[in-house]
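> below are the sequence and a predicted model; questions follow.
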Amino acid sequence: MSIEELEAYFTGITLPEQIVLEQGVVVKDLPLFLESHLSYVKLKGDLKSTEVFIYRLHLLKERLEEMNG
């Protein structure tokens, strides 16, 4: 899934106050998380360091889909 597709997915959906991405990783400010991760990937898309940001965005999408059935 491209960064544009991920951004479109997160646009306009209702976000919980916080979410557990994986054991020991809790995101407490989802709007800030999304803004920072999407911005970083768009600005630095050619760097290897974006892989972890993209991974977390995919993980967030999976968790939200699990919550919403």
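Sure thing, it's come through.
> only C-alpha atoms from now on, for both contacts and neighbour counts.
Fine.
> element containing the residue positioned nearest the centre of the chain?
Centroid-nearest residue in the chain: Leu57, 2.7 Å away (criterion: CA atoms, centre = their mean). In this structure, Leu57 sits in helix 50-68 according to DSSP states H and E.
> that helix packs against which elements?
Where contact means 3 or more CA pairs under 8 Å, 6 or more residues apart in numbering; DSSP states H and E, helix 50-68 is packed against helix 3-10, strand 19-22, helix 30-44.
> one more to weigh against that first structure:
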Amino acid sequence: MRSDTAFAVFVVGALLMFFSFVFDAPLIFYVIGGLMTVGAVAAGTTRRRAGPPPDVTLRPGGGDRPWRKPRDQ
């Protein structure tokens, strides 16, 4: 599941829980909204990257950055 889809499911679940609270809906709507939000968070955290790791990272470091190394030509 893409992160945009997971975010949309999270928002719909949160809105369902909010409106269930405001309009004093039955407990089943709270359960459905809670399961949607938890499922969306779980889908977002278990998503894996595809492809090789990036060449440049944003971690702090000195000489390990590729643009600071002299080129051998």
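Perfect, I can see it now. All values reported here derive from a predicted model rather than from experimental measurement.
> TM between them?
TM-score for the superposed chains, counting by TM-score structural alignment, normalised by the length of structure 1: 0.41, backed by 46 aligned residues with a CA RMSD of 3.6 Å.
> so which of the helices and strands packed on helix 50-68 of structure 1 comes closest to Glu62 of structure 1?
Minimum separation from Glu62 of structure 1 across the helices and strands packed on helix 50-68 of structure 1 (CA to CA) falls at strand 19-22, 9.0 Å.
> residues of the closest one that come out buried?
19, 21 (16 or more other CA atoms under 10 Å).
> for that strand, packing partners?
Packing partners of strand 19-22 of structure 1 (3+ CA pairs under 8 Å, 6+ apart): strand 25-27, helix 50-68.
> give me the residues contacting the longest one.
Around helix 50-68 of structure 1, the neighbours that count as contacts under CA atoms under 8 Å, 6 or more residues apart in numbering are 3, 6, 19-21, 34, 37-38, 40-41, 44.
> hang on, isn't Tyr30 of structure 2 packed against Leu16?
Yes: Tyr30 of structure 2 lies in contact with Leu16 (CA atoms under 8 Å); the separation is 7.3 Å.
> can you show me the helices along structure 2?
Along structure 2, the stretches classed as helices by DSSP state H are 3-22, 27-45.
> turn the ones you listed into a markdown table, including mean neighbour count.
Output for the helices of structure 2, formatted as a markdown table (neighbours: other CA atoms under 10 Å):
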| stretch | mean neighbour count |
| --- | --- |
| helix 3-22 | 16 |
| helix 27-45 | 16 |
